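[1] sequence below, structure please.
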Amino acid sequence: MFLDTLPAILATRVGVGITEAAIMTVCTTLIVDYWHEQRRRAKYLGLQTVVTTLSATAFIAIGGAVGAAGWRTPFWIYLAAAIIAVPMIVLLWEPNRADAIDAHLRAEKARIPWRRLALPLVVGLFGGFTFYVLIIEAGYLLVGAGVAPTDTPTIGGIAAVASLATAAGAFTFSRIAKVGPRSLLPVAFGLQAAGMLIIWLIGGVPGVAAGAIVGGAGSGLLLPTMLTWALASIRFDERGRATGLWTSAFFFGQFLTPIIMGALTATVGGSLPVAVGAVGIACAVAAILLGFGLRRVAAASVEEIPVAA
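    From the prediction side, this is the model:
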């Protein structure tokens, strides 16, 4: 609100990014700690994505509206954080370490379970990239399809509908979570692939709109599925660090999105729809690999049970 130089403003954005990462990590960790039963945990992880998506859509709309009063005005919206910080002090609580459900803190510092986290971290990195492709590129795709850059109602309207599709995908997760990540992850990546291929093969405003909706639904299903999968086998004393690592991987994928898309667009001759289609093909490959790979891992785990017993 009060800074006048670009370096100082960028420095504050770094600070905001650090605190946002902390908020995401702590909120996810608390959800996993508060609810042990898988169905309820899945419900709240799905609702977390729903609330995140809807609030992002709402705050972007509000920011655009109040931005007419000047570029500084939207930053007053951050006061919402101060308003909700007060009830957090009363309403949030630390998980009960005496709870017999979990194997709780040991005397020594818990080691990072790299073996269990390796594949979820790789998938989280790739999922962070694919999650933001359509969010970042939808406006450019619409302008490339003939929508005037000044036609904010059309661009904003399609973006809002795609965001609602993302929220719907996340909301659906809590109702189908019992199917399990080994089935839901391929479906989520498959929906993303379908949406991006629709944009590439159909094209035009209808193709971009339809593809953004289908892909958005896949993204909404993908995020809570990846989280549930990554944290399912993590012990209580490992959760904070494991959640932080996974959040870092997801956000790093987000950071890489514009860089990769810029390089990919240049590689395919400057055609953004073709670049999006190439990412869609990668999503389809990921869906196939995860579909077969996770089933093989599950089968191997079942075979090892008698030996372990």
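
[2] from here on, contacts and neighbour counts on C-alpha atoms
    OK.

[3] need the longest helix for the chain.
    Counting residues, the longest helix found in the chain (DSSP state H) is helix 272-308.

[4] in that one, which residues are buried?
    Residues 272-288, 290-291, 294 are the ones in helix 272-308 that count as buried (16 or more other Cα atoms under 10 Å).

[5] now for that helix, which elements pack on it?
    Where contact means 3 or more Cα pairs under 8 Å, 6 or more residues apart in numbering; DSSP states H and E, helix 272-308 is packed against helix 114-144, helix 181-201, helix 239-267.

[6] next, the angle helix 114-144 makes with the helix or strand that the first one is followed by.
    Using DSSP states H and E, the helix or strand that follows helix 114-144 in sequence is helix 152-176. For helix 152-176 against helix 114-144, the angle between stretch directions is 150 degrees (axes from the mean of the first three to the mean of the last three Cα atoms, to 10 degrees).

[7] packing partners of helix 152-176?
    Against helix 152-176 (3+ Cα pairs under 8 Å, 6+ apart) you get helix 38-66, helix 114-144, helix 204-231.

[8] out of those, deepest packed?
    helix 204-231 (a mean of 25; mean count of other Cα atoms under 10 Å).

[9] contacts only, for the residue most central in space within the chain.
    Nearest to the geometric centre of the chain sits residue 223, at 4.5 Å (Cα atoms, centre = their mean). Going by Cα atoms under 8 Å, 6 or more residues apart in numbering, residue 223 touches 49, 127, 170.

[10] tell me the one of those nearest residue 56?
    When these are ranked by distance to residue 56 (Cα to Cα), residue 49 comes first, at 10.4 Å.

[11] tell me who's in contact with the closest one.
    167, 170, 171, 220, 223, 224.

[12] same thing but at 7 Å, please
    If you count contacts by Cα atoms under 7 Å, 6 or more residues apart in numbering, residue 49 has them with 167, 170, 220, 224.

[13] same question, residue 124
    Here residue 124 is in contact with 226, 246, 249, 250 (Cα under 7 Å, 6+ apart).

[14] rerun that using 10 Å as the cut-off
    Contacts of residue 124 were listed using Cα atoms under 10 Å, 6 or more residues apart in numbering, and they are 118, 130-131, 222-223, 226-227, 230, 245-253.

[15] in TSV, list the contacts of residue 49 along with distance to residue 23.
    Formatted as TSV, these follow (distance: Cα to Cα, whole Å):
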residue	distance to residue 23
167	20
170	19
220	19
224	16
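
[16] give me the secondary structure label for residue 96.
    Secondary structure, DSSP: H, G, I helix; E, B strand; the rest coil: residue 96 is coil.

[17] give me the number of residues near the nearest residue to residue 294 once chain neighbours are set aside?
    Nearest residue to residue 294 in three dimensions, chain neighbours excluded: residue 182, at 5.4 Å (Cα to Cα, 6 or more residues apart in numbering). Residue neighbour count, defined by other Cα atoms under 10 Å, stands at 20 for residue 182.

[18] before we go on, could you also do this sequence so I can check it against the first one:
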Amino acid sequence: MSTSAIAPALPAIRTHFAALNTPNVALLVELLVSITALCTGLASPLAGIIADRLGRRPLLLGSLGLTVIAGSAGAVLNSLWVILFSRALLGVAVAGVVVAATTLLTDYFAGDRRETVLGWQGAIVFFAGGVFLPISGALADIGWRFTFLVYLAPSVLVVLGFFLVDEPAPTNHNPSKKNDESVTEVGIEVFTASEFRERLAQVPLAKLATIFATMFLAQIIYFLLPVRGPFYLRTVAAASATSIGVALAGTLLISGVVALEFDRVSRQIGVVGVVALHFGVMSVGYAIVALAGTYSGIAFGLTVVGVGLGLQLPAFNTWTAASVPDELRGRALGWLTSVIFLGQFASPLVTRPLVVQFGLRWTFGAASVTMIGLALVLGGLRLRLDPSASSDR
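    Modelled structure (predicted):
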């Protein structure tokens, strides 16, 4: 919801500001989506540190409040540049929400139960998008400013979070060191600086680099949909904003259903196997989108994309959380969140030359081929990369 909620309104926003002779309007309108991703990516590592040192709950509640204010600001702002600034603030808020919420879930649950809950988290993310995108599309057909009002919805979560969310109790491996100045608090544990260095040495940096690089590529490819998809549907199928919202929502709704099955699939083929499978299925969906010439054909392709996409978030969250010591989990998930949104920001920049030179149809085709390659590579390396088969778990 954070970045793509206004996607159905992008063509109308571009038309509005083009009529006002706004310079570089096409690029600036694309940035309305990607600037949020950029700022989320840049702020996520800091959010991970805040979550580990100051607590998950205050970060979550403060970030939700900022989400409401910054997200809905576009409904009343008249300058495209000022709207861009509000979208940047929204990105900072989203970083706090994502990192705090994911870290809380990994604090509350462990083992198979954690994988199940992370699957639920992914499902809820997709279901929310599936609900709000058609609403956004309908509001965009009334007027593009109304689309920004969907960001008022998290105000309910601020109230619920205040009463229902508890901060995990800190643990202390050596209570006698509480008053020692060399004690450093990281995550929800307290230990000395030398202990921290020892634990940091246990972090599988090569494995994390593989996870983050893979997710970065995945987001460049996925973000073709919210950034380029509305214009593709408008050009190929003359789709209205409501129809665009429905098509994109279908992707997310099926993703939500599939995400609920993540723990079952993961137990069968391992978390890295799930990542490979998600790329394989998404490649089929992107191929259908590239070849289809009608609204129904594109919508069907997007549904297939949704089957693979539903496995993505819980798989990468589980892969990351299982690869680092517990006390560094908040920071690792913060870096993963950063990679996710930096990939989303990079997507329109990386794909623009392809779109300009070859068009959207060929760009979707190239994305399909790329994902087939990723699926084959990860499938071949599954046993080596899977944390369940590693002593680093």
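
[19] and the contacts of residue 49 of the first structure, which is closest to residue 266 of the first structure?
    Out of the contacts of residue 49 of the first structure, the member with the shortest distance to residue 266 of the first structure (by Cα to Cα) is residue 220, at 28.7 Å.

[20] now do the same for that closest one: its match in the second structure.
    Aligned counterpart of residue 220 of the first structure in the second structure: residue 310 (TM-score structural alignment).

[21] pretty sure that match sits against residue 263.
    No - between residue 310 of the second structure and residue 263 there is no contact under Cα atoms under 10 Å: 11.9 Å.

[22] which residues are in contact with each of those two?
    By Cα under 10 Å, 6+ apart, the residues touching both residue 310 of the second structure and residue 263 are residue 119.

[23] what about the counterpart of residue 323 of the second structure in the first structure, which SS state?
    With TM-score structural alignment as the criterion, residue 323 of the second structure lines up with residue 233 in the first structure. Residue 233 of the first structure falls in the coil class when you classify it by three-state DSSP.

[24] counting neighbours, what do you get for residue 233 of the first structure?
    Number of residues near residue 233 of the first structure (other Cα under 10 Å) recorded here: 13.

[25] what's the closest non-adjacent residue to it?
    Nearest to residue 233 of the first structure is residue 116, by Cα to Cα, 6+ apart, at 7.6 Å.

[26] about what we covered before: and the contacts of residue 49 of the first structure, which is closest to residue 190 of the first structure?
    Closest to residue 190 of the first structure, out of all of the contacts of residue 49 of the first structure and judged by Cα to Cα, is residue 220, at 12.5 Å.

[27] how about the contacts made by the closest one?
    Residues in contact with residue 220 of the first structure (Cα under 10 Å, 6+ apart) are 46, 49-50, 53, 131, 163-173, 188, 192.

[28] how near is it to residue 58 of the first structure?
    17 Å (Cα to Cα, to the nearest Å).

[29] and for residue 91 of the first structure?
    24 Å.

[30] what do you get for residue 164 of the first structure?
    Taken as Cα to Cα, the span from residue 164 of the first structure to residue 58 of the first structure is 11 Å.

[31] before we move on, what about residue 213 of the first structure?
    18 Å.

[32] likewise for residue 243 of the first structure?
    27 Å.

[33] stretch 47-65 of the second structure maps to which residues in the first structure?
    Counting by TM-score structural alignment, stretch 47-65 of the second structure has no counterpart in the first structure.

[34] just how off-centre is stretch 336-351 of the second structure within its chain?
    From the chain centre to the centre of stretch 336-351 of the second structure is a distance of 10 Å (Cα atoms, centre = their mean, to the nearest Å).

[35] how much does it stray from the first structure?
    Here stretch 336-351 of the second structure, set against the first structure after superposition, deviates by a mean of 1.1 Å using mean Cα distance after the TM-score superposition for the first structure.

[36] going by neighbour count, which residues of that stretch are buried?
    336-348, 351.

[37] just give me the closest of these to residue 99 of the second structure.
    residue 337 (7.0 Å).

[38] tell me how far the closest one lies from residue 39 of the second structure.
    In terms of Cα to Cα, residue 337 of the second structure sits 11 Å off from residue 39 of the second structure.

[39] quickly list what's touching both of the two.
    With Cα under 10 Å, 6+ apart as the test, residue 337 of the second structure and residue 39 both reach 94, 95.

[40] hang on, the earlier thing: nearest to residue 2 of the first structure, out of the helices and strands packed on helix 152-176 of the first structure?
    Here helix 38-66 is closest among these (Cα to Cα), at 16.8 Å.

[41] tell me the residues of the second structure aligned with the next helix or strand after that closest one.
    Counting by DSSP H and E, the next helix or strand C-terminal to helix 38-66 of the first structure is helix 79-91. Helix 79-91 of the first structure corresponds to residues 152-164 in the second structure, going by TM-score structural alignment.

[42] count the residues that sit near the alignment partner in the first structure of residue 267 of the second structure.
    In the first structure, residue 267 of the second structure lines up with residue 178, judged by TM-score structural alignment. Neighbour count for residue 178 of the first structure, taken as other Cα under 10 Å: 13.

[43] residue 178 of the first structure contacts residue 38, correct?
    Yes - assessed by Cα under 10 Å, residue 178 of the first structure is found in contact with residue 38 at 8.1 Å.

[44] what's the closest non-adjacent residue to residue 154 of the first structure?
    Nearest to residue 154 of the first structure is residue 147, by Cα to Cα, 6+ apart, at 7.8 Å.

[45] separation between the one you found and residue 261 of the first structure?
    For residue 147 of the first structure relative to residue 261 of the first structure (Cα to Cα), the value is 21 Å.

[46] before we move on, what about residue 158 of the first structure?
    Residue 158 of the first structure sits 21 Å away from residue 261 of the first structure, going by Cα to Cα.

[47] next one: residue 227 of the first structure
    25 Å.

[48] next one: residue 236 of the first structure
    From residue 236 of the first structure over to residue 261 of the first structure the distance is 38 Å, taken as Cα to Cα.

[49] before we move on, the earlier item: off-centre distance for the match of helix 79-91 of the first structure?
    Worked out by Cα atoms, centre = their mean, stretch 152-164 of the second structure lies 21 Å from the chain centre.

[50] ok, residues contacting that stretch?
    So stretch 152-164 of the second structure is contacted by 57-58, 60-73, 132 (Cα under 10 Å, 6+ apart).
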